[in-house]
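# heads up, no residue letters with this:
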């Protein structure tokens, strides 16, 4: 399974929804980076995500997926399973 990194904030319903979908897809491990109290981590996220400042920001392997809506759209299009398996 591809490495997954998700930037999150406390009490974020979109973050919870994205984590739920990934869990349903069999993801057991991911790096979750909470930016709630860290301006350094927020800056890191924005740099990696091309300036995006909303959470979650999700990276699967070397691909920046975007946020929760983009993750669900990728799943609807049938592209998420391949990406999670490392077949981008």
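That came in fine, so what should we check first? None of the values given here were measured: they were computed from a predicted structure.

# CA only for contacts and neighbour counts going forward, please
OK.

# so which helix or strand takes in the closest residue to residue 21 other than its chain neighbours?
Once flanking residues are discounted, residue 21 sits nearest to residue 72: 7.8 Å by Cα to Cα, 6 or more residues apart in numbering. Taking DSSP states H and E as the criterion, residue 72 maps to helix 68-76.

# okay, one more to line up with it:
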């Protein structure tokens, strides 16, 4: 499986939902908490081409977007192949 990175904050319900879907799909992920580190948040925003909200999700270096984008990708049948590489 491709590596998954998810930028989050502890109180974000959308972050929890995204992590739950990734877990259901058997994907291990690295969680990056941006709540207390403005440099990490700035890096997330730059990496996601201006995305300032959490979560911001990357699969194998590809920017997926946020929680809604992740669920939409799954509904369209694109999440499993992206995770598999």
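Right, received. Where do you want to start? No experiment lies behind these values; they were computed from the predicted model shown.

# before we move on, the earlier item: just checking, what packs against the helix holding residue 72 of the first structure?
Contacts defined by 3 or more Cα pairs under 8 Å, 6 or more residues apart in numbering; DSSP states H and E place helix 68-76 of the first structure against helix 13-24, strand 57-60, helix 80-84.

# swap the cut-off to 10 Å and go again
Applying 3 or more Cα pairs under 10 Å, 6 or more residues apart in numbering; DSSP states H and E, one finds that helix 68-76 of the first structure contacts helix 13-24, strand 57-60, strand 63-66, helix 80-84.

# which of those sits most buried?
Stretch with highest mean neighbour count among these: strand 57-60 (a mean of 24; mean count of other Cα atoms under 10 Å).

# so it matches what in the second structure?
Using TM-score structural alignment, strand 57-60 of the first structure corresponds to residues 56-59 of the second structure.

# quick check: the matching stretch compared with the first structure, mean distance?
After superposition onto the first structure, the average distance of stretch 56-59 of the second structure to its aligned residues comes to 0.1 Å, using mean Cα distance after the TM-score superposition for the first structure.

# mean shift between whichever strand or helix holds residue 46 of the second structure and the first structure?
Using DSSP H and E, residue 46 of the second structure sits in helix 38-47. Superposed on the first structure, helix 38-47 of the second structure shows a mean distance of 0.3 Å to its aligned residues (mean Cα distance after the TM-score superposition for the first structure).
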